[in-house]
Each structure stands twice: as structure tokens, then as C-alpha cells.
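**Q** Build me a model:
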Amino acid sequence: MTVHAIIGGTGLTELPGLTIDEAVPMETPFGSPSADILRGRYAERDVLFLARHGHPHRIPPHQVNYRANLWALKNAGAQAIIAVNAVGGIHSAMGAGHLCVPHQVIDYTYGREHTFFEGNIDHVTHIDFSYPYDEPLRQRLIAGLAAEGFLFSSHGVYGCTQGPRLETVAEIARMERDGCDIVGMTGMPEAVLARELELPYACLALVVNPAAGKTSGVITMAQIEAALAEGIVKTRAVLARALAS
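**A** From the prediction side, this is the model:
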């Protein structure tokens, strides 16, 4: 049976319901991952769990050691990865509390260590990244959302920005013209690193705020935290459904 790893983002630094067998500290050729990898059982399945921003939440998105995180999960036995990401909503359907299973990504980040294929390597390697998310794993998340009866979008384009600041109104307008439906700060290079390691990878995105210019007021942390508190409960239910399928 496939061993799934769950990467928890903002609001999911721990996974209630996870029976922890051990916390695995790990070093990699790329440094330390964000936190110990938790090995245990969730929804009666063997799982690994990693808090992307550390536990407690302390590592900003542009300083996450994505290479160490993915390498550590692979070496701990992960065979597929479900990533949970808190995002802003650009498309009108993506209101706070909405869930989305993106099918495409646009990378606006810069300066991040974004590949394993560099340095002292034997040959140049190019991977196909036409479809960044694993379709069978996406369909399991979609089925879990449908079974729970939550409002969700089965497709969406994830625009990944550098952070840690939120975006300007003009930047969001540009992203909307580019075709982005949601905006986050951690979707890349995580997805491409999983592909390089031949790990099926899919994203469950929770909208926690309207993107800049999509509301009359400013975006506040109080609004984001309220949406997280409600949305993470839904997220856990969907994860349990997807793992059990």
C-alpha cells in the first residue's frame, strides 16, 4: 500500500488524529528539513507528516528548505505527497473557505533553490513538467471533497509568488490576466522537486482571503486566521477521505 506524505502549510503545523509512532530527525545533502518527519497512522493508513514552516510556524515561505524537505520525505519512505496550501482567491469563485485542487501552476518566485539537478552532476537533466500535479492523486482529493459535500473547484491555476509580503493590486491584476485563479507562496519549487524525485504530488489549496484588489478593504491577519480555523477542519476531513480511498 502506498505510503503518503502530507506536507502541512500555514494552519496545519500538526495533524490532529495522527497517531505518531516516531519523530524522525533527518539531515540531507541539502541541509535540515523544516521539522522532524512524523511517522504514524492517519485514517487507518501509514503516513508521514511534515510541517512546511516548522513547528511552531516560524519559517517564511522564501526561506523554506524545499530541497531538504522533499529529499527527507523520499528517504523516509514517502511514495506520494499531498500538499496542503493556504492561498488567496483571485477568481470570483474562490472566496474565503473555498477549496481548490489546482491542475496547473505559474511560478513567479526567484532566488529559491529549485532543482536537484545542479552542481557536480554527470549530465544535464530536463524533466517534463507540462502537467505539474499527479492526476490520479488529484482525483482522489476531488472525490474526497465531493463525498464531504464541500464547495470546491476541481481545477485551478496556482500562481506562486515570492513572499513573505502579500501582493499588490497591480500584481494580482497581472496574475489574473495570466490566468491564475489562486495565489500562494509555497507551491513552487515544491511541486517540481517532487517531480524530479518521481514522487506523485497533488495540492489541496484552502482559500483564506480574497487577493489584493478583490475586496474593498485591506487584508488582515484576523480574517486569514478565522478562515484557517474553519477551513482546516474541512481539510482534515478531505485528507482522511483521500487516504482511505
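
**Q** make it CA atoms for all contacts and neighbour counts henceforth
**A** OK.

**Q** any idea what sits nearest residue 244, other than its immediate chain neighbours?
**A** Counting by CA to CA, 6 or more residues apart in numbering, residue 43 is the residue found nearest to residue 244 once chain neighbours are left out, at 6.3 Å.

**Q** tell me the contacts of the one you found?
**A** Applying CA atoms under 8 Å, 6 or more residues apart in numbering to residue 43 gives the contacts 17, 240, 241, 243, 244.

**Q** The structure of the following sequence is requested for comparison with the preceding one:
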Amino acid sequence: MAVQADLNHAMSQTASGPELDSARVGVIGGSGLYSINNLESVREVQTDTPFGKPSDALRVGTLNGIEVVFLARHGRQHHLLPSEVPYLANIWAMRSLGVRWLISVSAVGSLREHLRPRDMVVPHQFIDRTRQRPQSFFGDGCVAHISLADPFCPTLCDWLATSAAAAIPTGHHLHRGGTYLCMEGPAFSTRAESELYRSWGCDVIGMTNHTEARLAREAEIAYASLSMVTDFDCWHDDHDAVTVEMVVGNLKANATATGPILEQLMGNFSKERPESPAHRALEHALMTAPEAVPSATRERLDLFTSPYWGNVQPSTGRDLP
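**A** The predicted structure is shown next:
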């Protein structure tokens, strides 16, 4: 019953105004972050979605007065490869629980000398090199085209970076902006690939965030990443000296450092809820007239498309130019 109440609440929300006051903030924890220790009044939500089961149970609780939904991306036992993460189910489940802002906490490798292990980056751009991931909630009789020019929500990135700057512990440094190269994995880059990505202007490399950001935008969720550097990618002379113990130590230190940052962010949310263009991403994105959409497809999509079916012009039978 609690899950259905959450779903009814989520579907009744519009994209702005007082409705956002009751929306939740989501946190997806990557390698090293499998829970939020200071989350209070926690309940676990086991849910199914039209796209299968999420990576793990979602944990709903309160952090600094704000309702937060937490999910371990790879499962709490870290049993899912980056290519095996059920991205569609994870994002759909977040939206069904009323999440309209989503923070990814992720481990990354550095492609730049000044981005050192244990530094934190709030990137603004992506290059996608994945090959085995779902790219969209749409298809199966319904077409939509979202804008992904700014794949991370600029508003939420600013809020996250400001909060991180105010709360980051000693020994860590924050960097605003940069480009995240999203690779398929699970193997890391070759040296030639690493140098290629550097020549493209990329700053950090990971295996998950672009897929989440793309789907979050379709679900009208503002998305930002706290990318935590664990080591240099293989382009760097020090790479061969990196040990598993060093990487694990950096993972643990970075995960510990996220606690005060998330508390600071939620404290800022308690004063004001930032509206985002992402909250209206589908307003003019739908291309298929509702009468042409198969009922099963429409049922899967109604969680975030229901306010906009009236915006679609009836089908003319002509291709757009």
C-alpha cells in the first residue's frame, strides 16, 4: 500500500510550483557507497517496474529534514556489472517514488594531471562510448526526442558544487565542470584509448553516468554527478604503481566524505527547491499522437508523459522535414 501511495503521489505531480515542495531527492550510490549512514526513519521499498526489478531495494528516509530515496547502483553486494545495471528500472522506480532531483555518487578515473585521487568533480558534459545499454524509455510505438545539450542539469550541478565546496573534508578538493567519458566496461581502457579520450578534452572516465543521465532527462528528473577520483587512468606514469589497496582506500575515503556533502545539500534543499528545465523535458518532445500509441506502451510511459499527451498534434501521415 505504501508503494502504491508513493506512485499515486508521483503521478499527480506537475513540473513546477508548490507540487515540487513535496518531491523527493534521490541518491544513487556507485562503487564504495552502498548506504547513507545518517539516513533517518528508513524504510525499505521492494518494487517491481514495467522494466523489471531495480538493482536493489530502495531505501526511503530523511536526511537533514529532506525525504531522500537511496539506491545502490550495483546492488549492496556489488553483484552487477556496469552493463548489467537495470538502468530503466532504477530510474522508473526513482520517479515512481516522487524523485525529481537525482544525485549520482560515482567512482571515476582521472584523465588530467590536476584531478588527483580523492578529488571530487561535478562534471557538466558527457561523451558516450557505451554499446550495450538501453538508450530510451521510448520506442514500441511511441517516439520522443529530448534535448540533451546540457546532459547534467546546470541548476542542480551548481547546487551540488556549492554544497560540496562548503562541506568537503580536508584532504579532498572540488572541481567544477569537466567532461565525463562513459565507457562500456567492465575492462578499463587501453593506453591508446586513454590518450584518445584526453585528446577529445575529456577529464574523467567512468562506466555508468551517461546512461542514467539520459534516462533521467526522459523521466523529467534533474540529474547531477559527484564524481570521486580513485586513481589516474592508464595514460599516467603513476598508473602501474597503483595497487588494489590504494584504490580501495580511496574508495572508502571518498565514500566517507560524501556524508557531510549530502547533509549540506539537503540543508540547502530545506530552504528552497530549485526548479530545473529538466522538469519540463517532455513538454514538446512527444511526436506520436496518443491514439497511435499502443496501450501497453502508454501504460509504461504514463508515469512521466501523462501531462503532455494533449500537446501532440494528431497524426497527419507525413514525415517531418
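
**Q** still on that earlier bit, turn the contacts of residue 43 of structure 1 into a markdown table, columns for secondary structure, distance to residue 78 of structure 1 and neighbour count.
**A** A markdown table is the format used below for these (DSSP: H, G, I helix; E, B strand; the rest coil; distance: CA to CA, whole Å; neighbours: other CA atoms under 10 Å):
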| residue | secondary structure | distance to residue 78 of structure 1 | neighbour count |
| --- | --- | --- | --- |
| 17 | coil | 19 | 11 |
| 240 | helix | 17 | 17 |
| 241 | helix | 19 | 20 |
| 243 | helix | 13 | 21 |
| 244 | helix | 16 | 13 |
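
**Q** host element of residue 3 of structure 2?
**A** Using DSSP states H and E, residue 3 of structure 2 falls within helix 2-12.

**Q** how near is the aligned partner of residue 11 of structure 1 in structure 2 to residue 68 of structure 2?
**A** Superposed on structure 2 with TM-score structural alignment, residue 11 of structure 1 falls opposite residue 32. For residue 32 of structure 2, the distance to residue 68 of structure 2 equals 19 Å [CA to CA, to the nearest Å].

**Q** Those two: who's more crowded?
**A** residue 68 (26 against 22; other CA atoms under 10 Å).

**Q** Which stretches in structure 2 count as helices?
**A** Under the criterion DSSP state H, structure 2 carries helices at the ranges 2-12, 87-96, 154-167, 191-199, 209-218, 244-269, 295-305.

**Q** Same list, the ones you listed, but as JSON lines with distance to residue 144 of structure 2 please.
**A** Shown next, in JSON lines, are the helices of structure 2 (distance: least, CA to CA, whole Å):
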{"stretch": "helix 2-12", "distance to residue 144 of structure 2": "19"}
{"stretch": "helix 87-96", "distance to residue 144 of structure 2": "16"}
{"stretch": "helix 154-167", "distance to residue 144 of structure 2": "22"}
{"stretch": "helix 191-199", "distance to residue 144 of structure 2": "30"}
{"stretch": "helix 209-218", "distance to residue 144 of structure 2": "9"}
{"stretch": "helix 244-269", "distance to residue 144 of structure 2": "31"}
{"stretch": "helix 295-305", "distance to residue 144 of structure 2": "10"}
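
**Q** Deepest-packed of those helices, please.
**A** Of the helices of structure 2, the one with the most neighbours on average (mean count of other CA atoms under 10 Å) is helix 87-96, at a mean of 26.

**Q** Specify, as a residue range, where it falls in structure 1.
**A** Under TM-score structural alignment, the match for helix 87-96 of structure 2 is residues 66-75.

**Q** Following superposition onto structure 2, what is the mean distance for that stretch?
**A** With mean CA distance after the TM-score superposition for structure 1, stretch 66-75 of structure 1 departs from structure 2 by a mean of 0.4 Å once superposed.

**Q** Report the distance from that stretch to the chain centre.
**A** A distance of 14 Å separates the centroid of the chain from that of stretch 66-75 of structure 1, by CA atoms, centre = their mean, to the nearest Å.

**Q** which residues sit against it?
**A** Under CA under 8 Å, 6+ apart, the answer for stretch 66-75 of structure 1 is 5, 26-34, 37, 48, 50, 52, 113-116, 189-190, 193-194, 197, 199.

**Q** Mind checking which of those land in strands?
**A** If you go by DSSP state E, the contacts of stretch 66-75 of structure 1 have 5, 37, 48, 50 in strands.

**Q** Return the member of those nearest to residue 105 of structure 1.
**A** residue 5 (20.6 Å; CA to CA).

**Q** which residues touch the closest one?
**A** Neighbour list for residue 5 of structure 1: 47, 48, 49, 50, 73, 78, 79, 80, 81, 82 [criterion: CA under 8 Å, 6+ apart].

**Q** can you list contacts of stretch 198-212 of structure 2?
**A** Contacts of stretch 198-212 of structure 2 (CA under 8 Å, 6+ apart): 82, 87, 91, 104, 106-112, 126-128, 133-135, 178-186, 225, 229, 233.

**Q** How far off centre is that stretch?
**A** With CA atoms, centre = their mean as the basis, stretch 198-212 of structure 2 stands 14 Å off its chain's centre.

**Q** so residue 218 of structure 2 sits right up against residue 143, yeah?
**A** No: checked against CA atoms under 8 Å, the pair residue 218 of structure 2 and residue 143 is beyond contact range at 11.6 Å.

**Q** Can you give me the end-to-end span of stretch 157-175 of structure 2?
**A** Stretch 157-175 of structure 2: ends 11 Å apart by CA to CA.

**Q** what separates that stretch from the chain centre, distance-wise?
**A** 18 Å.

**Q** now swap in stretch 202-214 of structure 1 and tell me
**A** 12 Å.

**Q** residues in structure 2 aligned with that stretch?
**A** Across structure 2, the stretch matching stretch 202-214 of structure 1 (TM-score structural alignment) is residues 224-236.

**Q** now stretch 160-169 of structure 1
**A** Counting by TM-score structural alignment, stretch 160-169 of structure 1 corresponds to 182-191 in structure 2.

**Q** One more: stretch 90-108 of structure 1?
**A** Counting by TM-score structural alignment, stretch 90-108 of structure 1 lines up with residues 111-129 of structure 2.
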